[in-house]
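In: pasted the sequence and its predicted model underneath.
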Amino acid sequence: MSTDAFFGHLTRIRNVILPSGARAALNSPRGLLGGFILVHLVFLVFAASLSLRGEAFSDTFIYRDWAVAGFSDANLSGGPSPWVYPILALIPMAIAGAAGPGPFFFLWVLMTTLLNGWALLKLTERGTNRAAIPAGWWWLAFTFLMGWLGFARVDGLTAPLVLVALAYGVGRPFVASVLLAVGTWVKVWPAAVMLALFAVVKNRLTVVLAGIATTAAVVALAAALGSVPKLLNFLTQQGDRGMQLEATFTTPWLWLSVLNVGDSRMYMNTAINSMQVDGPGTATMSVLMQPLLILAALLVAGLTFWALHNGKQHKVAGGVDRTELLLAGALTLATAFVVFNKVGSPQFMVWLGPAVAVGLAHSWREWRVPAAMLIAIAVATFFIYPLFYDALSHNNPWMALVLTIRNVLLVVLFLWSVRRLYLLGRKTPAPAPALKES
């Protein structure tokens, strides 16, 4: 079945389920606003109910303890240090903890909601870009499916920042670079998107200056707080960790553990609150993953540079669409950061949403394939965490199969992204309509 036939079939199913009047209502700024309110109200109500009982959820328990301890290791009884994160990640934790530990979780979810709202406004140009409204619905669906991985983790704060940055993109590279630099000082992964931006903009000095200016402000903040010695701790505190259970490259040892072969086993690394897999060769693989990730990122960046300059040289489709190239490069690099990562936490799937959402707003037809794959990845991830993580960590073969399918989809998404970059730069035009630059 061809791609057009597959999506045509899905469209016919949608039309049967939703009458034309309902589709028209949903495909409007008011309909999208209603969807945003409904989706986020679910999380806000749940967060409020837990906060009223003095509870938190998932990683926000750890964030709350850090805030109560004043982000000082000396005040903690054990567990991971707050400095496993870059310094700007501590700011939202401090804000959520400003009113004490009770409302921490609700305030955290509220901050995520506000950032998601900002991202949706920018994606749809405050609802004036009607063509982007379906992309907004996709973003809401993906956000809902990712669940608490987007609302109880730092990653959920960085995803909307990256989406807004990509929406500014090549048209406003300085603003985009500042947002990506801020995101990088919250959770490192937005650096991948900044690398893609650097590769495609006309004035690369703008990207560099924005990054330097933002970093200078971060260093000044650290100096004011007396935290300069800890500023780069996030680069070293997790360097000796092993292969995490959900990581793509852990899949062979996952099955060795499930089948009880070669003394492979799953265990909890309590120092960093992470399930890992140990077995023959895992220590070597763990050491190799960091250089492998760097190599993959450099190769993708090189392919992005090639696509830009080769496309310009051969006048591909009238010249390379820099926005399309930015989005393809951003998705490829973000996917590389997931596929070639020895950590592989389930919340990393959140990293892949922004480029796809902006891509759908830019050209729905060209981005519908990765959008469908990412929805499947989100569904599989939801089954992994939070539904059946306990079963997975106790060698359940069915959940190991779900995780394997999810990891295969990630590899396929990476290969699709690499192919897309190649098609954008080769002599024969990529099978995409001529699109505006931004």
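Out: All right, it came through fine.
In: okay, CA-based contacts and neighbour counts for the rest of this
Out: Noted.
In: buried set for the longest helix along the chain?
Out: Determined from DSSP state H, the single longest helix within the chain is helix 282-313. For helix 282-313, burial by neighbour count (16 or more other Cα atoms under 10 Å) applies to 282, 285-287, 289, 292-293, 296-297, 300-301, 303-312.
In: okay, pairing it with this:
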Amino acid sequence: MPESPRRPVAPRPVALRPVTLWCGFAVVHTILILLNLSGIGWPLGDVERVYLGWAESTVSGAVRLGIDTDFVYPIVALAPILAALVFGAPLYALTWLGLVSLVNGVAFGVLIGRRPSRAAATAAWWWLGFLLLLGPVALARIDSVTAPLAIMGLLWLGSRPVWGALLLTVATWVKVWPVAAIIALVVASKRRWQVLAAFAGTSALIIGVALAAGSGLTILSFVTEQTNRGIQIEAPVASWWLWQSALGIPGTLVYYDQQILTYQVIGAGTDVAAAVLTPLLALCVAAVLLLGWRAQRAGAAADLLFPPLLLALVLTLIAVNKVGSPQFMIWLAAPLILGLVAAPRDWRGPALVALGMAALTQIVYPYFYNDLLATTPVMVLILSLRNLLELVLLGWMVRRIWRLGTSAATLSETPHAAPGALTHRSILKE
């Protein structure tokens, strides 16, 4: 029999082609690098003023941060901070930007693969738009390193679950926030012991190396460094005092804390608020986890429960916190990319809200940050809107988790899930 003619394969849309996506990646990162090097608003302040000093002091042997001197970050944060010194102090900032771009590129490659699905391409384009709207700070903080590590870790949970959990643990030892993914996995997945084993083993190795170097309890100094802080001006709770200052009500002062190296607000009740917020944050995290546990016990599938639970935990760490910084918005990228890959239609709304939050953040920092320090009403309003959107998005995720616990969802994929979003080897499969 003669062979039937093969049907012509339709060409892939331009936006789905890897070359188009990589061109978009290159353009966005070039713009962000140029914005950082322009010096407008000095977005590289922490990199040039703080990270470089830490790197030079460590290399010279003057101090051993996290070993014999308290360190504000977990000890693995020293790895990228020291790596950026490889070409010398004069090129430190440029090397840092190149390093972050490289790590972003690796995560971007993991996301889109050789032949990206429509869902993966959607998530990739959203990530590029998010970075561009967030502005220069998207590359110029230690959080910029943890975000791509977390993105890779979350994506690998589908095909390399142990490696995914390991990478999330390493990211946690750079900046604490990725531990939210580990906690969410413990609640949402029935394979929680595998997650805990990877987390405990990796953490034990890191701590063991530090103890062998003579760190003692200093290895945990990043915990006390955070709890001793006052009310930072970008924290949502600070809005109460910022508005008092903006409206000319006496008794509120914005000042620069020389020890913590951040701007904080002081006024009637700030000491009480600072003392209350740490236990309140713990209680709110516990409440979100209880909702997640309720949903899991009701039969909600792990791949449905994990993304909103993770985003809710990350937003809780941001919104119910006395510490607030523009780079905290970077944390949102990982859970939202996971959601967009798994179910693009269901996550379109939250993703758009996050884009608005990123744009508002860039307006405040770095371009009009001095106006915020002067508590001009317009800047306080913009910051307040950004903080309000944090609470709106948190409420949205809490509602999703509640509904999962009420409807006893047992399907492993949502009606709008992307085909092949999670493989059979996924740690999120039952």
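Out: Yep, it's here. Note that the structure is a prediction, hence the values are computed from the model and not measured.
In: please name every helix or strand in contact with the longest helix of the first structure.
Out: When contacts are defined as 3 or more Cα pairs under 8 Å, 6 or more residues apart in numbering; DSSP states H and E, helix 282-313 of the first structure packs onto helix 190-200, strand 243-244, helix 322-339, helix 397-425.
In: residues in the second structure matched by the second one, start to end?
Out: So the one you mean is strand 243-244 of the first structure. The alignment of strand 243-244 of the first structure onto the second structure (TM-score structural alignment) spans residues 231-232.
In: again with stretch 89-102 of the first structure
Out: Aligned by TM-score structural alignment, stretch 89-102 of the first structure falls on residues 77-90 of the second structure.
In: and the matching stretch, end to end?
Out: Length of stretch 77-90 of the second structure, first residue to last, Cα to Cα, to the nearest Å: 21 Å.
In: can I get the helices and strands packed on helix 282-313 of the first structure in a markdown table with mean neighbour count?
Out: Output for these, formatted as a markdown table (neighbours: other Cα atoms under 10 Å):
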| stretch | mean neighbour count |
| --- | --- |
| helix 190-200 | 25 |
| strand 243-244 | 28 |
| helix 322-339 | 27 |
| helix 397-425 | 20 |
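In: and those as JSON lines, adding distance to Leu259 of the first structure?
Out: Listed next are those as JSON lines, based on distance: least, Cα to Cα, whole Å:
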{"stretch": "helix 190-200", "distance to Leu259 of the first structure": "36"}
{"stretch": "strand 243-244", "distance to Leu259 of the first structure": "18"}
{"stretch": "helix 322-339", "distance to Leu259 of the first structure": "24"}
{"stretch": "helix 397-425", "distance to Leu259 of the first structure": "8"}
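In: of these, which is nearest Val16 of the first structure?
Out: helix 397-425 (28.7 Å; Cα to Cα).
In: which helices and strands does that closest one pack with?
Out: Counting by 3+ Cα pairs under 8 Å, 6+ apart, helix 397-425 of the first structure packs on helix 251-258, helix 282-313, helix 322-339, helix 364-382, helix 389-392.
In: now do 6 Å
Out: Where contact means 3 or more Cα pairs under 6 Å, 6 or more residues apart in numbering; DSSP states H and E, helix 397-425 of the first structure is packed against helix 282-313, helix 322-339.
In: so which bit of the second structure is the last one matched to?
Out: The reference is to helix 322-339 of the first structure. With TM-score structural alignment as the criterion, helix 322-339 of the first structure aligns to 302-319.
In: buried residues of the strand or helix carrying Asn36 of the second structure, list them for me.
Out: In this structure, Asn36 of the second structure is located in helix 18-38 according to DSSP states H and E. Neighbour-count burial for helix 18-38 of the second structure, counted by 16+ other Cα under 10 Å, picks out Pro18, Leu21, Trp22, Gly24, Phe25, Val28, His29, Leu32, Ile33, Leu35, Asn36, Leu37.
In: what does the third one align to in the first structure?
Out: Superposed on the first structure with TM-score structural alignment, Trp22 of the second structure falls opposite Leu33.
In: got the contact list for the spatially most central residue of the first structure?
Out: Nearest residue to the geometric centre of the first structure (Cα atoms, centre = their mean): Trp351, 0.8 Å. By Cα atoms under 6 Å, 6 or more residues apart in numbering, the contact set of Trp351 of the first structure is empty.
In: what do we get in the second structure for it?
Out: Checking TM-score structural alignment: Trp351 of the first structure goes with Trp331.
In: next, the buried residues of stretch 252-265 of the second structure.
Out: Within stretch 252-265 of the second structure, the residues scored as buried using 16+ other Cα under 10 Å are Thr252, Leu253, Val254, Thr262, Tyr263, Gln264, Val265.
In: how much does the match of helix 322-339 of the first structure stray from the first structure?
Out: Stretch 302-319 of the second structure differs from its equivalent in the first structure by a mean of 0.9 Å after superposition (mean Cα distance after the TM-score superposition for the first structure).
In: hmm, who's touching that stretch?
Out: Applying Cα under 6 Å, 6+ apart, the external contacts of stretch 302-319 of the second structure come out as Ala181, Ala184, Ala188, Ser189, Pro335, Gly339, Leu394, Met397, Leu428.
In: okay if I get those as TSV plus distance to Phe87 of the second structure?
Out: Compiled in TSV, those are given as follows (distance: Cα to Cα, whole Å):
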residue	distance to Phe87 of the second structure
Ala181	34
Ala184	39
Ala188	44
Ser189	44
Pro335	34
Gly339	38
Leu394	42
Met397	44
Leu428	42
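In: trace Ala140 of the second structure over to the first structure, please.
Out: Aligned counterpart of Ala140 of the second structure in the first structure: Ala152 (TM-score structural alignment).
In: residue contacts, its match?
Out: Ala152 of the first structure neighbours (Cα under 6 Å, 6+ apart): Thr60.
In: looking at this, it is in a strand?
Out: No - counting by DSSP: H, G, I helix; E, B strand; the rest coil, Ala152 of the first structure falls outside a strand, being coil.
In: how much space between it and Val228 of the first structure?
Out: Distance from Ala152 of the first structure to Val228 of the first structure, counting by Cα to Cα: 27 Å.
In: OK, contacts around the equivalent of Ala274 of the second structure over in the first structure?
Out: In the first structure, the residue paired with Ala274 of the second structure is Ser286, using TM-score structural alignment. Contacts of Ser286 of the first structure were listed using Cα under 6 Å, 6+ apart, and they are Gly242, Met243.
In: how close does Ser286 of the first structure get to Thr270 of the first structure?
Out: Distance, Ser286 of the first structure to Thr270 of the first structure, by Cα to Cα: 18 Å.
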